[in-house]
Every structure is written in C-alpha cells, then in structure tokens.
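**Student:** how would this look folded up:
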Amino acid sequence: MKIPEFSVNRRVTTAMLAMILVVLGFIAFTSLGLDFFPDIDFPTVSVVTTYSGASSEDIENTITRPLEQIINTISRVKEVNSMTIEGASVIMVEFEWGTNLDFAAQDIRDQVGLYRNFIPEEASDPLVVKFNLGEFPIIFGGITADRPTLELKKIIEDEVAPRLERIEGVAAAQVFSMDTREILVAVDKVALESLSISMDQILMALGMENLNLPAGRITERHSEYLLRTVGEFQSLDDIRNTIIGSTQTGQLVYLTDVAEVRDTLKDTRLISRTQGEKGVFYFISKRSGANTVTTAQAVNRELDRIKATLPSDIKFFPFMDQAEMIQRVIRRTGNNALVGGILAIFFIFVFLRDWRPTLTIALAIPLSVITTFIAFYLAGYTINLLTLGGLALGIGMLVDNAVVVIENVFRHMEEGKKREEAAKKGASEVGMAITASTLTTIAVFFPMIFAQGITGRLTRGLALAIAFSLLASLFVALTIVPMVASVLFKANSQQGSGEKSKRRVQFEKVRNSYRRSLHWTLKHRALVLGGILGLLALSFAIVPFLGTEFMPAMDREMIILKVKMPVGTSLEETNRVVTMVEKLMAQEPEVVNVSVQVGSQAEENPADMAGGMSTTGSHEGLLWVGLVPLRERELSDVEVMEKIRRKLPKLKDVKFESLDIGQAMMGGATAPVEIKIFGEEIDTLKEIGDAIVERIRDVEGLRDVTHSLAEGKPEYHITIEREKASRMGLKVSQIGNAIQAATLGKVATRFREGNEEVDIRVRFQEKFRDSLEDIRNIPIMTPFNTMVTLGEVATITRGEGPIRINRENQARVITVTGNIAGRDLGSVVRDIQGRIAGVERGLPAGYFTEFGGQFEQMQEAFVIIAGAFALATLLVYMIMASQFESFRHPFVIMFTIPLAIVGVILALLVSGRPVSLPVLIGFIMLGGIAVNNGIVMVDYINQLKRRGVDKKEAILQASAVRLRPVLITAFTTILGMMPMALSVSEGAEMRAPMAITVVGGLVATTFLTLFVIPIIYSLFDKVKFKEKAA
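**Tutor:** So this is what the prediction gives:
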C-alpha cells in the first residue's frame, strides 16, 4: 500500500490535509439544516371538492366517480383512493415513487379543469393538494382574547401574519377561525308569496346589480378618459334598496320589502376552543430546504416582539414547536454518540494502557465525523433523526480500522522495528483487509440506499451517514493514523518498562488460554458445530414469541383523542360531551393545554380531510392534548392516554378513539389494524363489516374496533313526482334549486369592503325552514308565473344514507379499523385472521377482503428489507471473493452472519422488543459488521500460509495474533452503541431497536467467530488439501 508510506514520509502534508478536512467540515456543519425527518416528497396528491348540504351518495355519483375516472388516465398513477362524506369528496392519488409531483399535480389540475363544467355548479372548484413532510407546520397553536373572534382574526392577519411571513425561511403564516363573516339576506316567505316574487328573482337581481363594468374610453381636449359603469354595492343600504321586481300595478319591490339584510357570521357546523376559550389557530410552515430550527427560532423571537405590541387580552398557546422537539432529539442523540465514543476510547485505553495509541485511535472519531459533514453538505442532506442516528450508531465502528492499524503497528514495534518502519509496514499489511471489511459494511447499505417506497426514503439518510463516516474512517486509518503513530509512538527499546512487559505477559496468558481452547475445538469440530447448530435452531424456535410491528410508536408531546357519538347527534349534544372530556383532561398534571374541534371540517377546512386528522360530522369531536416534555414526566404519552381513558365517563353509545400524529406527519392517519372489504352494495358491505367487528371485538390487545359504515346518517328523501311537475312546467333541477335556496341558501354575489370580500347569502328566515312542514311549504315559481308548494310536486320520506363512502381503485370498500395496546401488531393480526376465516369463506360473489393499514405497510417493508438483505449478502460475498481471490474463503467468513441471529433473538427477547423495521435495518447493518473480524482473521491465516507456515499452525497462530484487535474492535463497537441501546429519551424508539440488534448480534458473533471461523476454515482447507493430495 503506497498511501501509508506517503502519509509517514510527508507528515506536514498529511497534517495540512487533516486541517483542511477540519475547516471544510466545520463550514459544512454550520451550513447544514436541522430537521426532525428528512425532507420526503410522498408521491401523493389529494383532490378535495366541497358540495355544501349534499349527501355522501349524491357526491359519490356526481363528483367522486367522474373525477376518479379521469384521474386514472394520468400516467404513473399507482392507486386512487377516495373518501366521500356529507358535503365533501376527497380523492387521494398515489403515484409511483420518483414521479415529479409538481408535474403530476398540474396534470390533475388540467384534467379536472376540463371536467369542471360536468360537476354540480354549486360544488366548489376541486382543490389539488400535494403532501410534503416539509410542509407540515413547524409551529402551530391557538390564540384567545376577550373580544369577538372575527376581530381577533383580523388583528392577527393584519399585525402578526405579515411580520412572520417576512422572516427568512417562512413560507406562510396562516390564521384559521371557525367564524366567517357573511351578509345574510333572510327572506320572509309570507311577504315573498304575497308579492309573487321568487327566490331566483332575488338571486338574479343581486348578481346583476352588484357590478362594475368597463365601458370603453373617450378623448376630450387632448386627454383620454376611461369609462366605467360603477354599480358595486358600497353599503348594506345599497343591498337593501336593490330592486327585485314589481307588482301587477307597477309598484317597485325592493329587497327590504321581503327580507332582512344583516352583517353576520356564516352558519358553521364546527366549534373550536383553546384552553376552554373560543379563539383562532395559527400555523407556520417553512419554505422547502429552509432550516427548521433556525426558522422556528426566528419566528419565536419575532412573536415575542409582536406580543409586546398587542393588547394584553390576546394570549398565545403553542401546541407544537418542531424546533424544540428537534433540538431535544438531536441533543440526546448527540449525547448518546459522545458517551458511546468516550466509552469506546476508555475501553481502548484500559486494554492498551498507553495514552499514545489511545489518542491516535481517538482522533479517528472526530476526524471521521467532521469529514462526513462535508459529504452531507455535498449530497444535500440535513442533520435529522436518521442521519444523526446513523452517525451515532456507527460511532463505535469509526475506530475499528484505526484499532487494527494501531495494533499491527504495535506488534511490529514489539518485534523490534523502528516506529516509522512499523507505521508503514503495520498499516500497509492490514490495508487491504480493513478496506475489504469497510467495503463489506458499506455494501450492506447499498440496497437500502436504492430501496423504493417509504422504507427506502427513511433508511437512505441513515445508510448514507454510516457509509460516509466509514469511508472517512478508512481514509483516516490509512493516512492520519500511521502518520501520528510514526510521531507519537516510542521505539521498542524506549518502552520496555516493567509495567508494559507485565501487560504483555498478562495478555499473553489470555492469548495462550484462547489458543488451548481453540486447539480443543479444532479436535472436536463435530461436537462444537452440532452445539452451535442446536443453539441456532433454538433461537429460531423463539422467533414467533417475539412478535412483529411496523415502526415503534414514538413518544410525542401531543396525544389526540376522537370522540364519536351516534350518527345524527346534534352539534350541541356532541359539544356537551366533548366539554366534559376536555375538563377531565385539563386536570391531568402531564397536560399543558387542550384544543377542541367539534363538528364537520368538510366545509370549513376541506384540505384537512386529506390528512386523516379530521372530524366528519356533528357527531364527532377531536381533542388535541399538549403534554409536558418527556424529561418532565414519568409516564409516556401512551401511558398518559391509558390513564385518561380509565377516567373517561362510561357513556352509552359514545366511543373514544386514539389517533397518532406521527402517522399524520408520515403521510396519513393509517390505523394499525385495517381490514378492507370490497364490494358494491352498501347494505351488504355493512352486514359483512358488522360481522367482522363482532368476531374480532374481544381479540386481546385490540381496541376501538369500528368500521367506516358503522352507522347511517338519518335523511329525508324528497322524491319528485315527475308527471305533476311536468304539467306545471317544472324540471327536477328547478325544484332542487328552490329547495336549496330556501334551506341552505345560495350565494348571490360578493360584497367588497376594502380588501375583504364577503359572501351575500340568500335564504329563508329560520322560522320558515325549521320543520318538515316548512319544507313541504317551500314555494316554487312555475314558468306560468304561478306559485306551487313543494308538497304539491314531491313526496318526502324518511331514510338513512351512509355517512362515509370509501373507494379504492374505483371500487367501493369499507374498512374495519382498530388500535392496539399492550400487544404487538403481528400477533393481533394473526388472531384476527383466525377469527374472520369463516366470514371470508361465506362472502357473496364479487366481495373479498384484504388487510391494509400499518400491517400492510409492515409486510411491504419486510419484503423490501428481505430483498435488500439478500442483495447485501451477495455484495458482501463478491467483495470478499475479490479480496481473497477465492470462491471458498468468503463462505468461511459468511458463517458468522447466521451466528449473529442467536445474539439478536436473545437481545430482543430480554429487552422485550418485537421485530420491526428498525430491527431489520439493524440486522442488515450487522451483516456487514459481523464479517469484519472474520476478514482480518482469514486474511492473516492466508498471509502466514504464503510464508510457508503449516496449515494447522497458521490457523492457531493467526487466530491468537488477531485476538486482541478482534476483541478491541468488537467491544468498541458494542460500547459505542450501548448508550443508544439503553436510551429512553426522545427519538430513542427508533434508534434503540437498531442498536440492541447490533449489540446483541455482535456479542454473539464475536465469541462464536473466535472458534467457528477457524473450524470452518479448517474444514474447507482440508477438502482443498485432499484435492491437491489426490
């Protein structure tokens, strides 16, 4: 190897190179963004359309189905799901990963725009929303004040939001309020009938009178003037004095003759509160690529300045601040890495008892880490939970290459070589071995880097962090380490003190004991291998008892509880129950604030329907409960939720359901357990859903079991008698419009006041639309200028319609959902599959079931990881085969991988961790780490054999000589990961399973490798020897 010789011969150049890396690394570090998760563009676009007052079945037929059909024609569409509820249609379009979402969203807008004229005119224009993890609010909270909500909202919009949006990195500062200003034209039905005026006349008059129109231009005395017809309403009196018709005697009829005009609030079906008070909500989102922490800190500083200028009654209640969470997680992860590094270095010092080699090895950690920051910057990565987790996981491995080099340099100096020669020869001798071991570790991450789907996006940053840092550590081990060793180390003649001689004698005893044990195992190979195979079989037998889950639940400072009343419950009754729960939660010591939303969000904030964290009717309420930081409470968020659940009142027909904000941040509120039932008839689907719910309700660990068609919404069906209507010259659309105008009201035009535009809504006064009899008496003007009532042309019957209709790939589907508690996901699903087998066998033709939710995600992820592991194993084999120029020797080393399973399973069993995505990622990591010691050992056996050493003696001698670096590298890696494996701080739920997996596997494979590799090598070499002898 020429590199170590260059570094020793050109010490100043090498030192300057190290300084350049430090400076560039520091610059890169200060330029890196801080985030909780990597910036993930989920390939999902939602199309949200509202149609106020329409039933879910009507919206499905007139909006959802047609839009699904045209969306399915767009290229790279993978799956189309939809949810249709009363008043809104939400279509979720999933594209193939790698699709340019900007172009995809524009394609959807173009296609939907072409079809706009074919959906009901009263429906809103379809809103196309992209989902990006980076667009999730970095700060959101509530604001209360002792003043009307509209006044508060205007203050925040005028005085707060503009200042926040001027901050670098802020994309938008949004203010959301349940109260919306509206000009209401409340029509007196009796006056309307007495004057023979129709609602259509009022709507048309208001629309045609409220106009400013261009009229051209004229030139007068060398000046050109524009002509404008000014007719827009300037005041409420202008609206009241609008002429809407005339009587038979020619007397003009003004709007004020038949209606009251009021500046009021729009009727809302949503109630919201913060800390028990009515107010507004604020959401701060950052620009793509902006640093979350610095942006949020700048926002908080500006908010502090703004608060000093606002009236004293205005109070801010932050619910979530990503900057605080990120800083805590990053700080704890960094502390874990620091403690791990200190433990690894301390172990090396205890083992070597010499500060010089310890310091030399210790340099590998900061130099490798800071060099990795350069790679992060060039690759466009941020410091987040996964990239920093990758660095923390690899902290113990960063010294492995340096340990092998230093140990070999040490050995050459003990043999009497000068320090320069020992540094060159020691580093060069193991250069190929540590290069191969580094490449095998990196190779296992290559499949994860190129994996598709959410699994690939989540593992990519972690994999690249470890790969970058290991490449940096290899560079440091082959350049900086031999250079420093050639300067710091003392020659053998200078360091032959009694203390050092005593240490050598002590370790020599250990080495001799190992050599004798190895000699015995080589004589009893069948017995030893049989015992190990038995241990491996026992480990596999334990696997079913471990359980499985997709991702560990992360402790968050917010819990979300949905309250479900029977469908049809009034908004006021639901609010009464939610208020009772709200007060109960506010009393808990772990709770800092409670925000409440009751009613349907479909019309007030339709974009929220796409995220899953929403309410769908007056019978539902949502409570957002903020908790104190984890370090300030003894209970986890799950335990706090369980404590609250036990205190919740036992109310008849009231259900409580926990939601996971983490799933919302990761692309949707998917339930852990989800059984999808496909078919066409709503009634049949409901029967099947009811049967499945009944069968699985008491499965251990399953709770909040329900299905999306659990109850129907009570309705009155108005059936038009077409013959009667036709004789009167009426069409169904005319009758429907008359009903809608009378009850729900129609927006005739908009009233402009300054920069504000306010809807002018026309509808009957409440006393003329609050009973079924009033509905029958709605007047309808015929083309013959005669009035008839609705009861004359239609019949009204009571019925029931689905409150929510789900569709998947243009087929109706209902979902049976459930949460889990106290048990792993895999075990719960296994029990469910057994319970519903009978129901599935009896399904009618055209009906079938599938598992979805987190279980489906888990299965997909496990398949991806299994493929990644197979490819990683192949890459590791190929690298080792190239290193040894042998097809057989890599097989010897790869026997260490199954041996690691023994330790992994035992570690998971002891720690109570189920098999999850982080565990499988840890096992893939282990596949690259476990072979490293075997590579160093087999490489040295081959070197001794090439020098003419007897085969048996080469195995014994190489194993004994490599004992010290094997133990040092193994224990530095283990100790480096121990703080992470034992961590219980924020973010530990993701990191700890990976660390436990690697630590458990490495402990087992280290001790087993010391004996199994020599045994397997002797068996392979014996076969080869016999072939030669023949």
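
**Student:** For the rest of this, base every contact and every neighbour count on C-alpha atoms.
**Tutor:** Will do.

**Student:** if you count residues, which helix in the chain comes out on top?
**Tutor:** Determined from DSSP state H, the single longest helix within the chain is helix 988-1029.

**Student:** And that one, what does it pack against?
**Tutor:** Helix 988-1029 sits against helix 498-523, helix 889-894, helix 896-911, helix 917-946, helix 951-961, helix 963-981, with contacts defined as 3 or more Cα pairs under 8 Å, 6 or more residues apart in numbering; DSSP states H and E.

**Student:** 7 Å instead?
**Tutor:** The contact analysis (3 or more Cα pairs under 7 Å, 6 or more residues apart in numbering; DSSP states H and E) places helix 988-1029 against helix 889-894, helix 896-911, helix 917-946, helix 963-981.

**Student:** Tell me which of these lies nearest to Thr743.
**Tutor:** Thr743 lies closest to helix 917-946 among these, at 53.2 Å (Cα to Cα).

**Student:** okay, now the nearest residue to Ile901 once chain neighbours are set aside: neighbour count?
**Tutor:** Distances taken as Cα to Cα, 6 or more residues apart in numbering put Gly1001 closest to Ile901, at 6.2 Å, once the chain neighbours are dropped. Neighbours of Gly1001 under the rule other Cα atoms under 10 Å: 30.

**Student:** Could you check how far Gly1001 is from Arg262?
**Tutor:** Separation of Gly1001 from Arg262 (Cα to Cα, to the nearest Å): 74 Å.

**Student:** for Thr14, same thing?
**Tutor:** From Thr14 to Arg262 the distance is 81 Å (Cα to Cα).

**Student:** More neighbours: those two, which one.
**Tutor:** Thr14 (18 against 14).

**Student:** is it true that that one touches Phe6?
**Tutor:** No: Thr14 is beyond contact range of Phe6, at 8.4 Å (criterion: Cα atoms under 7 Å).

**Student:** Second input sequence below; structure requested for side-by-side comparison:
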Amino acid sequence: NFREGIHIRETEKEVAKIEDYLRKKEGVTLIASAIGGGHPRFLLTYSVPVEAANQYSSILVSVKDYKMIDKMLPGIQKDLESMFPDACINVKKFNLGPATGGKIQLRINGTDPEVLRELAEKAMKIFREEGAKAVRSEWGEKIKVPVPILAEDRAMALGITRPMVAQAIEANFSGTTTGVYREGVNLIPIIARAPYAERDTIEDLSEIQIYSPMARKYIPIMQVLNGVKTEWETARLARWHRRLMLKVHADPRGAELPAELMERVKPKIEEALGVDLAAYRGKPLGKDEKWTAKTIPIKYDDAIPIKGKPGYFIAWGGELEDSADAQKQLAANIPIYFGMMILIVIFMFNAFRQPLIIWLTVPLAIIGVTVGLLLLKQPFGFMALLGLMSLSGMLIKNAIVLIDQIDINIRSGMDRFNAIVESGVSRMQPVMMAALTTMMGMIPLFKDAFFVSMAVTIVFGLGFATGLTLIFVPVLYATFFKIK
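**Tutor:** Next up is the predicted model:
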C-alpha cells in the first residue's frame, strides 16, 4: 500500500520501480503485478485480496527454486522498506487459502471515528516497537477532500439544490454513464465527462456550468457557491455487526511465528488501550498476577470492553482467532466420537483393563509431535490438530494388534510372561512396517505449505509413539495383570 489518496498512475510508476528491482535479484524468473486490486483467481485455493484502491498493488514473483524463498524474503523486505519509506510493504510467501489480511489482527469497535483512530495509533505503535512488519489499519490515513460551500439563499432563488450541484461536479470530473457499448459478451459503459484540460485541477471547478430552472439557462456554478474549503476525511469506513469498526493488521518478521509476536504485543496493547479486565472476566488483576498473553484468552467474535469508554470494545482476529474457532467447533464433537471409540474397544475385548492400556498409549504421541513442530518451526494450528486426531486412531490400532496377540498367546496355553515377550517380538515387524509406510507417505507433504503441519504431526508423532508403544504396552499389560 502506498500513501492514501495517490493517483493510480502514480502507483503504476512506483510498482515499475519495484519490478525493476526484483528483476535484478538472482533466481527471479517471472513477475506479475496487479495495480488497484488483486490478481484474478488463477488457482482454486487463491482468493483475491480484499484490499482494492488506487494505492494498493499486489506483485507475484516466481523463482527458480522454492528453497530460495526463505533466504530472499528478509532482504527484499528491508530493501523495499528503505526504497519506499511512506509505503506499507509486506513481502511474504504465496498464501494457499483465503486472503484474510495480516497474521495478527485487532478489531476496535466504537462510535467515534476519532477515538477509534487514537486507540489504533497506540496499538500500531506497540506493534512497530516489537518488530512487526506491514503494520496498517484498514481505514488508512485521512485524505484531503475539497468541499464546495453552497450559498443557500442564492441557490434557492435560482432553483438549484445541493444534489444538482453534486451531480454537476461529478459529471465534470468523474463523468456520467450515457449508454452501454456491447462488444461480444462484454458490456462496456460509455462515460461522458469534460476534456482533461477542464478537469485537471480544482481551479477548473469555477468553469463548471449548472442549469438553473428559474433562469432557464446555464450559469457558472460559482454563483451558487461561497467558495471551496479543504477538509480531511476517512476514505473508507468498516463495520462489524453494524458497529463502527477499525481493524489493525500486522505480520511477524522473518521466521518468527505469529504466536511468538502475539505473546509480546498482546498484554502491552491490552494494557495500553485500557481493557476493563474486571468487567470482562468478573475479577480484576490479582496483586501477584502478571498481565500476560493468556490473561484474556483469544475467542472467536469476542468483545473485550475498554475501561471508561462505554460502547467501545476490542477483539483479536487473524490466524489465532480462526484457530480458536476451529478448535471450539472440534471440541464440541470430539467427546462424542472419542466416547464411541472407547465403547467400541471395550466391546471388542469385553473388558476394561485392555482398553485402558490402549488409551494410555495415545498421549505418547505428544512427545514426538512437540519435537517435530519445534524442530521444523511449525505452528500447532488447525491442520496440526487434525493430524493429531488422525494419529490417535493409528496408535490405537497398533496397541490393539499387540494386546490382541498377547491374549491369543495366553488363551493358547502359553506362559503369561512368555506370551507378552513373544507377542512383542512377533508383532514388532508388522507394526513398524505399517507405521513406516504411513510416515513415508506423509513426508512428501513437508514441501506443501498447507499440509506441512499435519504431516509433521503424523510423521514425528507416529514414529516416536510406535517405538514407545512396543515397550510401553507390554509393561502396562504385565503391571495391570500382575504378571512377573
């Protein structure tokens, strides 16, 4: 985003400078720019960015090798920020999914636009101090607007109303649609407006002619105006649930995760904006309690009141809000289906101890999942949670195979201790092979930006848990059934 109010032709010139810079970067193969909006949907998972204005531009860059992207991003971000200090630059990987804006978002609701801007400035200052990039508000900066001052008495005498003045000015500068031209299946509007030389500057306003019903002729528009004043106004306003809303966006720099940036900025912003903690959760901050990111948990479509400002609320949005909503939806149904899984295992063994042993092996996966996500720097989001749920089914299957073999050996007359040892040895190969084939099938998804967190969860969780299951299940079986 360039400065608010810039002409689209000026945006085009600035984008040309960025394209020249990018062409000189090693590894860049193709560049595609969209000015004034986003690119057309060329991929099913791609959504057109919601920003659309003269100052907005979206540039897609293709490189020789995807492995180069992570190394190139910080340098390009730094260079473009120094080249265009008055622009909002956000260099990031191509997003396979909805264009939701910044990774971290803050919604501020209220009634007075000036108060909302004041609160947003405090939040954006903290974001910048904590090293966030592309910090911006959806309203943007105020722009200068010329406002004609209507001389009510002279206008009434000439039979001219305020809408007539507005229509005359619009027809001169913006133009009016006089017809439609059909070209194949496309309908192209025909717009009539004054020549460029007569609408180039605000001084051309004095040359506009407006029709007077009382005088029955065209007269200079300045006869019904007391002049033109310049005012600052907000070009775009947004609402949330029919309440005036200003949304602040921010993104983490480099390899930092959104959750890590949120951990630092969330408590500072909540305190700076004066969140009424007592009204929100029913009790104020304790004497020994420190305000942290977990003091107020992120909820979907939340409304956190601001102290001393009735009718003003804030709420956190972005990826973390979407993740909280997805987890809430899953949490409503997970107990039902996990309960059904437990009952099925109980009916299968017609006992309680074997199902208990099986379900005690499921938490072992958390060890591998934690190691994998930390090692590959992946967030525990919706896709990771989906992978963890799938992983639980795989581990239950492995435990069932092992315990069922132990029961079969005992029923065949084998010594109970030897039955446990023999089942572990005989079932090790099929269990390990089944886990290995599943892991090998998921490893190619490490390169996929959308499924990588799910793949990491399954591969590392299954790998760790399978090895531990072959030890943990026999030990628990011997413990529960008192076998020595």
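
**Student:** if I pick the residue nearest to Ile901 of the first structure, what's in contact with it?
**Tutor:** By Cα atoms under 7 Å, 6 or more residues apart in numbering, Gly1001 of the first structure lies in contact with 900-904, 926.

**Student:** ok, for the corresponding residue of the first structure for Ile358 of the second structure, nearest residue in space, not its chain neighbours?
**Tutor:** By TM-score structural alignment, Ile358 of the second structure lines up with Ile893 in the first structure. The shortest distance from Ile893 of the first structure to any non-neighbouring residue, by Cα to Cα, 6+ apart, is to Gly934 (5.3 Å).

**Student:** any idea how far Leu360 of the second structure is from the counterpart of that neighbour in the second structure?
**Tutor:** The alignment partner of Gly934 of the first structure in the second structure, by TM-score structural alignment, is Ala399. Plainly put, Ala399 of the second structure is 10 Å away from Leu360 of the second structure if you go by Cα to Cα.

**Student:** re earlier: for the match of Ile358 of the second structure, grab the count of nearby residues.
**Tutor:** What Ile893 of the first structure shows, counting by other Cα under 10 Å, is a neighbour count of 26.

**Student:** tally of neighbours for the closest residue to Ala362 of the first structure other than its chain neighbours?
**Tutor:** Nearest residue to Ala362 of the first structure, sequence neighbours excluded (Cα to Cα, 6+ apart): Ile345, at 6.1 Å. Using other Cα under 10 Å, Ile345 of the first structure has 23 neighbouring residues.

**Student:** Look up how far Lys500 of the first structure lies from the closest residue to Leu730 of the first structure other than its chain neighbours.
**Tutor:** In space, and not counting its chain neighbours, Leu730 of the first structure is closest to Thr782: 6.3 Å by Cα to Cα, 6+ apart. Between Thr782 of the first structure and Lys500 of the first structure the distance, using Cα to Cα, works out to 111 Å.

**Student:** Same drill for the two, tell me which one is more crowded.
**Tutor:** Thr782 (17 against 14).

**Student:** now for Met389 of the second structure: what does it line up with in the first structure?
**Tutor:** Checking TM-score structural alignment: Met389 of the second structure goes with Ile924.

**Student:** Correction: the previous question concerned Gln77 of the second structure.
**Tutor:** Counting by TM-score structural alignment, Gln77 of the second structure lines up with Arg645 in the first structure.

**Student:** Within the helices and strands, which one has its match?
**Tutor:** According to DSSP states H and E, Arg645 of the first structure maps onto helix 637-647.

**Student:** For that helix, buried residues please.
**Tutor:** Across helix 637-647 of the first structure, burial judged by 16 or more other Cα atoms under 10 Å covers 637-638, 640-641, 645.

**Student:** Helix, strand or coil: sort out the aligned partner of Leu244 of the second structure in the first structure for me.
**Tutor:** For Leu244 of the second structure, the aligned position in the first structure is occupied by Arg812, per TM-score structural alignment. Assigned by DSSP: H, G, I helix; E, B strand; the rest coil, the conformation of Arg812 of the first structure is strand.

**Student:** how many other residues sit next to Arg812 of the first structure?
**Tutor:** 20.

**Student:** For it, which residues are in contact?
**Tutor:** Per Cα under 7 Å, 6+ apart, neighbours of Arg812 of the first structure: 678-680, 806.

**Student:** which one of those is nearest Gln322 of the first structure?
**Tutor:** Nearest member of these to Gln322 of the first structure, counting by Cα to Cα, is Asn806, at 32.8 Å.

**Student:** Hmm, Val80 and the closest one touching each other?
**Tutor:** No: in terms of Cα under 7 Å, Asn806 of the first structure does not count as a neighbour of Val80; the distance is 10.9 Å.

**Student:** Pick out the residue closest to the middle of the first structure.
**Tutor:** Met666 (1.8 Å; Cα atoms, centre = their mean).

**Student:** what about that residue, distance to Ser614 of the first structure?
**Tutor:** Noted for Met666 of the first structure: a distance of 16 Å to Ser614 of the first structure, by Cα to Cα.

**Student:** ok now do Val28 of the second structure, which residues does it touch?
**Tutor:** Val28 of the second structure touches 61-64, counting by Cα under 7 Å, 6+ apart.

**Student:** Would you mind listing which of those are buried?
**Tutor:** Buried members of these, scored by 16+ other Cα under 10 Å, are Val61.

**Student:** Between Ala399 and Leu360 of the second structure, tell me which one has more neighbours.
**Tutor:** Neighbour count, other Cα under 10 Å: between Ala399 of the second structure and Leu360, Ala399 has more, with 26 against 15.

**Student:** which residues touch that one?
**Tutor:** Per Cα under 7 Å, 6+ apart, neighbours of Ala399 of the second structure: 358, 469, 473.

**Student:** which one of these is nearest Gly102 of the second structure?
**Tutor:** Among those, Thr469 lies closest to Gly102 of the second structure (Cα to Cα), at 41.6 Å.

**Student:** Mind telling me what the residue nearest to Leu730 of the first structure corresponds to in the second structure?
**Tutor:** Structural alignment (TM-score structural alignment) places Thr782 of the first structure against Ser212 in the second structure.
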